[in-house]
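Asker: I'd like to go over a predicted model; first the sequence, then the structure.
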Amino acid sequence: MVLDDGSLPHGIVYPSRHDGGTTCFATWLRRVDDGYDASTELTIADQGQSIEFDNPDFGSVIDAFGIIAF
C-alpha cells in the first residue's frame, strides 16, 4: 500500500470493537517482510503490563470469546 503522497504507511490506529473507549494499534514490520531480523526494526516493544488471572475483567473476556490463556 502506498499513501497519496507516495510514502509508505507505518501502521494503523483503530477503535476496539469491544470497547468504544479503547484504541488499538497495528504496526507493519517492513524490515521483517524484507527478510531482515526483527531486531533491525525501528519499532520496539517493552514487556507491557502483566494481567493477573484473578482479574475478573480478564476472566470475563476469555470466557466470552473462548480464549485459552496460560
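Answerer: It's in. Numbering: from 1, shown residues only.

Asker: going forward, measure contacts between C-alpha atoms and count neighbours the same way
Answerer: Will do.

Asker: what packs against the biggest helix by length in the chain?
Answerer: Looking across the chain with DSSP state H, the single longest helix is helix 56-65. Using 3 or more CA pairs under 8 Å, 6 or more residues apart in numbering; DSSP states H and E as the contact test, no helix or strand touches helix 56-65.

Asker: tell me the SS of the closest residue to Phe25 other than its chain neighbours?
Answerer: By the measure of CA to CA, 6 or more residues apart in numbering, the closest residue to Phe25 outside its immediate chain neighbours is Val13, 4.6 Å from it. Val13 falls in the strand class when you classify it by DSSP: H, G, I helix; E, B strand; the rest coil.

Asker: here comes the other one, which I'd like you to weigh against the first:
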Amino acid sequence: MSKFQRTHAALFDELERQGIVHADVGRLTRAVLAATDLVAAYEGDRLSGLRLAPAGRCVNGACDG
C-alpha cells in the first residue's frame, strides 16, 4: 500500500468517525503529503532559503508575533 493510500485511508476513517461526510479526502490527502514533504525538506535543510514566520497568537483577529 502506497503512502498516499495509507494516508487517504487514515483520513477517510477519521473523518467518517467524526461524522464529516462532505469532504474531498483526496485533495486533503494531497495537501497533507505536500506539507509533510515540505517540512521534511526544511528539516533536512534542503530548502535553506525557506524562512518560516514565527507562530503568533491570534485573538479576535488581532495577532502578536
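Answerer: Arrived safely. Just so it is clear, the structure is predicted and the values come from calculations on it, not from any experiment.

Asker: How alike are these chains, TM-score-wise?
Answerer: The TM-score (TM-score structural alignment, normalised by the length of the second structure) is 0.24; 28 aligned residues with a CA RMSD of 3.4 Å.

Asker: re earlier: can you give me the neighbour number for the residue nearest to Phe25 of the first structure?
Answerer: Per other CA atoms under 10 Å, the neighbour tally for Val13 of the first structure reads 10.

Asker: Let me see the contact set for it.
Answerer: Thr23, Cys24, Phe25, Ala26 (CA atoms under 8 Å, 6 or more residues apart in numbering).

Asker: From Ala26 of the first structure, how far off is it?
Answerer: Using CA to CA, to the nearest Å, one gets 7 Å for the distance from Val13 of the first structure to Ala26 of the first structure.

Asker: Over to Gly11 of the first structure?
Answerer: On the measure of CA to CA, Gly11 of the first structure and Ala26 of the first structure end up 5 Å apart.

Asker: Now for the two: what residues contact both?
Answerer: With CA under 8 Å, 6+ apart, Gly11 of the first structure and Ala26 have no common neighbours.

Asker: mind listing what's buried in the longest helix along the second structure?
Answerer: Ranked by residue count under DSSP H, the longest helix found in the second structure is helix 25-43. Residues of helix 25-43 of the second structure classed as buried: Val25, Gly26, Thr29, Val32, Tyr42 (neighbour count, 16 or more other CA atoms under 10 Å).
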